[in-house]
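Engineer: sharing a model that was predicted from the sequence below.
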Amino acid sequence: MTSTEPADVGGSGSSPEPVTYDHGEHVEGPLFHGTKAVLEVGDELVPGRSSNFQAGRVMNHVYFTAMVETAVWGAELATALAGSTERGRVYVVEPLGPFEDDPNVTDKRFPGNPTRSYRTRSPLRVVGELEDWEGHTPEVLQGMLASLARLREQGLDVIED
């Protein structure tokens, strides 16, 4: 994979078109998935696995993004929340079925989906691994973990899955 630039989902200067299960053909790659899991090219990420973000929760969707930065957060948070000191992984993926905007960020936190986050009930195939990504400083990561802890304490860490 040579390009890691984010996809131009909505065109220059315009707000992005909503992505629905019936309308996602305008989303261009590369697409990324950040995780703690060690995967190989050809492996498939599928729904029905444990959440990286809520203990005991089985996920109905697989989540991915068109932005490296968003995938980096996923990789870092997944490893940190698991209590691991290892570096997370950022994979280049291709959806094997329809997908939609991730309502957990699009509708709740970032209207218009500036994080270019999506979800699918279909598998994602790993087509490569991005190895040269830069993580956040320990202070920034701790700030994000503290923010997630506050949301949990307030009962606001709800994942619409």
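Structural biologist: Received the coordinates, thanks. Numbering: from 1, shown residues only.
Engineer: okay, CA-based contacts and neighbour counts for the rest of this
Structural biologist: Will do.
Engineer: wait, isn't Gly34 in contact with Val93?
Structural biologist: No: using Cα atoms under 8 Å, Gly34 makes no contact with Val93, being 10.1 Å away.
Engineer: quick one: contacts for the spatially most central residue of the chain?
Structural biologist: Nearest to the mean C-alpha position of the chain, by Cα atoms, centre = their mean, lies Phe64 at 3.9 Å. The neighbours of Phe64, taking Cα atoms under 8 Å, 6 or more residues apart in numbering as the test, are Leu31, Phe32, His33, Gly34, Ala71, Ser117, Tyr118, Arg119.
Engineer: okay, now the one to match up with it:
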Amino acid sequence: MGFSTGAEQFYHGTRADLQVGDLIRVGFRSNYRDGIPMSWVYFSQTLEAAIWGAELATGEGRERIYVVEPTGEYVDDPNLTDKKYPGNPTKSYRSREPLRIVGEVTEWEAHTPERLQQMKDGLAALRAAGKGIVID
């Protein structure tokens, strides 16, 4: 389990329109699965993972990447570390405690439309094969 020391920088990609000081809490719908409330909040120490989070998030809002601060304990995200990237090279985490928004990354480079479509197609294939399950 981890605890923020304040020295790390963490990110959360989404389409939600939030402000500095707001809390991202459990119990709201997933960024990736319509209508399903999540019992964890997800975040990363890499901007790349947050970019994917923003680009793949459902909804109509614009893609946003927030700089966040965990308010409690957090653990490796088993959706990535156990299944796809052993050892957590994406530095992806989750927590049952809120994330406090401390800033927003306003300039970042999006993936090409072709690369984004490849990722969406790959995720759709996983779901179709019954392997697109989020461990919540």
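Structural biologist: That came in fine, so what should we check first? From a predicted model like this one, the values you see are computed outputs, not experimental measurements.
Engineer: ok, for the residue nearest to the centre of structure 1, nearest residue in space, not its chain neighbours?
Structural biologist: His33 (4.8 Å; Cα to Cα, 6 or more residues apart in numbering).
Engineer: the one you found and Arg150 of structure 1, how far apart?
Structural biologist: Here His33 of structure 1 is placed at a distance of 25 Å from Arg150 of structure 1 (Cα to Cα, to the nearest Å).
Engineer: who has more neighbours out of these two?
Structural biologist: Per other Cα atoms under 10 Å, whichever of His33 of structure 1 and Arg150 has more neighbours is His33, with 29 against 13.
Engineer: name the SS class of the more buried one, please.
Structural biologist: strand (DSSP: H, G, I helix; E, B strand; the rest coil).
Engineer: counterpart of Asp132 of structure 1 in structure 2?
Structural biologist: For Asp132 of structure 1, the aligned position in structure 2 is occupied by Glu107, per TM-score structural alignment.
Engineer: still on that earlier bit, of the contacts of Phe64 of structure 1 - the most surrounded one?
Structural biologist: Phe32 (31 neighbours).
Engineer: please name the nearest non-neighbouring residue to that one.
Structural biologist: Using Cα to Cα, 6+ apart, the closest residue to Phe32 of structure 1 is Val92 (4.6 Å).
Engineer: the longest helix belonging to structure 1 vs structure 2, average offset?
Structural biologist: Secondary structure of structure 1 per DSSP state H: the longest helix is helix 138-153. For helix 138-153 of structure 1, the mean deviation from structure 2 after alignment is 0.6 Å (mean Cα distance after the TM-score superposition for structure 1).
Engineer: how far does that helix sit from the chain's center?
Structural biologist: Centroid separation for helix 138-153 of structure 1 versus its chain: 18 Å, with Cα atoms, centre = their mean, to the nearest Å.
Engineer: helices or strands up against it?
Structural biologist: Identification of packing neighbours for helix 138-153 of structure 1 by 3 or more Cα pairs under 8 Å, 6 or more residues apart in numbering; DSSP states H and E yields helix 68-81.
Engineer: pull up the aligned stretch in structure 2 for the following helix or strand past the helix it packs on.
Structural biologist: Sequence order places strand 89-95 as the next helix or strand after helix 68-81 of structure 1, per DSSP states H and E. The aligned range for strand 89-95 of structure 1 in structure 2 is 64-70, by TM-score structural alignment.
Engineer: so how far does the matching stretch sit from its counterpart in structure 1?
Structural biologist: Compared with structure 1 after fitting, stretch 64-70 of structure 2 has a mean deviation of 0.3 Å; criterion: mean Cα distance after the TM-score superposition for structure 1.
Engineer: distance between that stretch and the chain's centre?
Structural biologist: 10 Å.
Engineer: same thing with stretch 67-79 of structure 2?
Structural biologist: Chain-centre distance of stretch 67-79 of structure 2: 10 Å, with Cα atoms, centre = their mean.
Engineer: span of that stretch from start to end?
Structural biologist: 21 Å.
Engineer: what comes up buried for it?
Structural biologist: The neighbour-count check on stretch 67-79 of structure 2 (16 or more other Cα atoms under 10 Å) flags Val67, Val68, Glu69, Pro70, Tyr74, Asp76, Asp77, Pro78, Asn79 as buried.
Engineer: before we move on, the earlier item: show the contacting residues for the residue nearest to Phe32 of structure 1.
Structural biologist: Contacts of Val92 of structure 1 by Cα under 8 Å, 6+ apart are Pro30, Leu31, Phe32, His33, Val126, Val127, Gly128, Glu129, Leu130.
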